[in-house]
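Enquirer: Build the 3D model from these lines:
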Amino acid sequence: MALTAAAACSSGSGDDGGKSDSGASSSASKGAEGKDKPASLEAAAYKQLPAACKVLSEKTVEDLVPKVEDKSGKTGKSTDVTTRSSCSWTGLDTNGVDGSQFRWLSASLMRFESEQGLGSAEDRAKDYFKKQVAAASGTEGAKNVKSEPAAGVGDQATTVRYDLDKGKLGDYKQQTVVTRIENVVVTLDYNGAGLAGEKAPKATDMAKDAEKAAKEVVASVTAANKEGAEGASPSDSPSKKPSDKASSKSS
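Expert: The predicted structure follows:
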């Protein structure tokens, strides 16, 4: 519209031999170019993820999942492990006629990049963090749902706790700790049940264990992105320095 208006004024004056028309066109073109140029986005702080089945030590796995079937864990399917990965561990501690204790532990990691049209890596991670907390809080069939901040875990963290009645399989105690560290979101799920007459585990104890494990995962993410870390090349190093606050919280 600016070009049309400029042309109309030029033909009406007839005094400058078309010079004003050319000048207006040039100015309008420059203005349009300025508007079309997208604003630059801050680079992602973390450029890679650690191997999901290595984010927790064997000792932590054995403590949280007694009689674990496979200490090395079961790797989840992913089309791109640099942006999404997961691992899970299962254990059943059988005490004969006295019943059994079941435990299941899972760590899922999601990393975001800055992308035009989608936003910065950190803002995208913040949005995903909120969605994960909402999804855990809205689990179908969940009872006695409690959601509270988890202090000292990453840049922001929330623990969601609830009971889940699985009929013959018993009443399960579920703990989900959702943590964000820079542009990475960690979702740690930990549940357990007392089977065949065994007492159900204490939810408060499980929540503490889950938050402790989440801190360990955060530390693994930070370590994987330190310059010189195994598997990292100079080009893989963070463009933005990882959060010192998050690193100190997880230590």
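
Enquirer: Going by C-alpha atoms from here, please, whenever you check contacts or count neighbours.
Expert: Will do.

Enquirer: how deep is the nearest residue to Asp236 once chain neighbours are set aside tucked in, by neighbour count?
Expert: Nearest residue to Asp236 in three dimensions, chain neighbours excluded: Lys47, at 5.8 Å (CA to CA, 6 or more residues apart in numbering). The tally of other residues near Lys47 (other CA atoms under 10 Å) stands at 23.

Enquirer: Just give me the residue closest to the centre of the chain.
Expert: Centroid-nearest residue in the chain: Val185, 1.4 Å away (criterion: CA atoms, centre = their mean).

Enquirer: any idea how far that one is from Ser57?
Expert: Going from Val185 to Ser57 by CA to CA, to the nearest Å gives 20 Å.

Enquirer: what's downstream of the helix of greatest length in the chain, the next helix or strand?
Expert: The residue-count maximum for a helix in the chain (DSSP state H) belongs to helix 203-224. Past helix 203-224, further along toward the C-terminus, the next helix or strand under DSSP states H and E is helix 244-250.

Enquirer: compare with the first, here's sequence two:
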Amino acid sequence: MHRPAQRDHRDQHDQGERQPGRRNSRLGRLLVCAAAVPAVLVVAGCSSSDSGAASSGDAKQQTSTAKPSQSASAKAVQPAAYSTLPAACATLSGKTLGDLVPKGVKSGKEGATDDIATRASCSWSSLQNNGVKGSQFRWLNVSMLRFESEAMRGTGDKLAKDYYTRQVQDARSVDGAKNTKPKQLTGVGDEATEVRYDLKKKEGAFKQQTVVARVENVVLTLDYNGAGLAGEKSPSADDLMKAAEKAAKEAVSAVTAANRDGGASPSKPAAASPSKSASASNKS
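Expert: Next comes the predicted model:
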């Protein structure tokens, strides 16, 4: 294709040489067209300028239209209802602890935390030796997690609801759990669920009771388990659950009391929302 194109160009040149009249006529037409070019450029320039002005106006209009949505996204969310947590090891009374962990009232161990106004936990354990009959073991843990309202994530109440749902699901899907029985509870915070199951370990057969409760923007998880060791009979799951429910109500009341009329706060409210549980529950 390249060679034929050159040949055509050369043939046209030769024809021009042989026909001077036609060449002069063609030159005249070229001069007329060249004279018309500036006018075309002026028109094109005006058209381009108008288009730019319109684009600028459209951009301003789009910016103006976008402002309301930006303002809406930056709008502050409703503040969380509760701003603090009670001291974890003080959520339950001495009488309640005496019922749940008879030999471990003074065994309370506070969980590690970087902000006790946002996350807190405490655990107790009890081993009651019954001589040749064996012994009764009990373990109790209360953990609390408080959520702040955040513009990007939502209100503290919503975040707490989401976490509450996940906690219940976790309690229902423990590895090795047998005879799992979840049940909705009433009268324990804004919403609550109990989950019971059996868990066999090398030490013995454990009866596990978990109560997950939400009150406003705080989620409370109470774990309570018991086992008969060294020949002692296993405790009644019904009795353990009844005790766990009572303790959960008391712990929820402690959360409410800590925030009533700016109640006794262990520390100032945290600015950030937590993203994980107050402490890992090392169930025995």
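
Enquirer: Tell me the buried residues in the longest helix of structure 1?
Expert: Across helix 203-224 of structure 1, burial judged by 16 or more other CA atoms under 10 Å covers 203, 206-207, 209-224.

Enquirer: With stretch 174-184 of structure 2 instead?
Expert: Neighbour-count burial for stretch 174-184 of structure 2, counted by 16+ other CA under 10 Å, picks out 177, 180, 182.

Enquirer: start and end residues in structure 1 for it, please.
Expert: Aligning stretch 174-184 of structure 2 against structure 1 (TM-score structural alignment) gives residues 139-149.

Enquirer: Need the residues that contact the matching stretch.
Expert: Outside stretch 139-149 of structure 1, the residues that touch it by CA atoms under 8 Å, 6 or more residues apart in numbering are 137, 156-165.

Enquirer: Kindly report the same for stretch 225-238 of structure 1.
Expert: With contact meaning CA under 8 Å, 6+ apart, stretch 225-238 of structure 1 is reached by 44-49, 223-224.

Enquirer: Repeat that for stretch 186-199 of structure 2.
Expert: Under CA under 8 Å, 6+ apart, the answer for stretch 186-199 of structure 2 is 168, 171-172, 176-185, 205-216, 237, 241, 248-249, 252.

Enquirer: Now, those that are in helices?
Expert: The helices, defined by DSSP H, take in 168, 171-172, 237, 241, 248-249, 252 from the contacts of stretch 186-199 of structure 2.

Enquirer: In a markdown table, list those along with distance to Ser73 of structure 2.
Expert: As requested, these are arranged in a markdown table below (distance: CA to CA, whole Å):
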| residue | distance to Ser73 of structure 2 |
| --- | --- |
| Val168 | 32 |
| Ala171 | 36 |
| Arg172 | 37 |
| Ala237 | 50 |
| Met241 | 45 |
| Ala248 | 38 |
| Lys249 | 38 |
| Val252 | 34 |
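
Enquirer: Quick one: neighbours of the counterpart of Leu118 of structure 1 in structure 2, just the number.
Expert: In structure 2, the residue paired with Leu118 of structure 1 is Arg153, using TM-score structural alignment. The number of residues packed around Arg153 of structure 2, counting by other CA under 10 Å, is 12.

Enquirer: nearest residue to Arg153 of structure 2 other than its sequence neighbours?
Expert: Nearest non-adjacent residue to Arg153 of structure 2, counting by CA to CA, 6+ apart: Leu159, 7.6 Å away.

Enquirer: for Thr90 of structure 1, same thing?
Expert: Trp104 (4.6 Å).

Enquirer: in what helix or strand does that neighbour lie?
Expert: Per DSSP H and E, the secondary structure element for Trp104 of structure 1 is strand 100-111.

Enquirer: Ser135 of structure 2: how many residues sit nearby?
Expert: By the criterion of other CA under 10 Å, Ser135 of structure 2 has 18 neighbours.

Enquirer: so who does the residue in structure 1 that it lines up against touch?
Expert: Taking TM-score structural alignment, the alignment pairs Ser135 of structure 2 with Ser100 from structure 1. Residues near Ser100 of structure 1 by CA under 8 Å, 6+ apart: 92-94, 194-198.

Enquirer: need the strands for the stretch 51-200 of structure 2, in chain order.
Expert: Counting by DSSP state E, counting those that start in this stretch, the stretch 51-200 of structure 2 has strands at residues 109-110, 119-129, 135-146, 178-185, 191-201.

Enquirer: Noted, bye for now.
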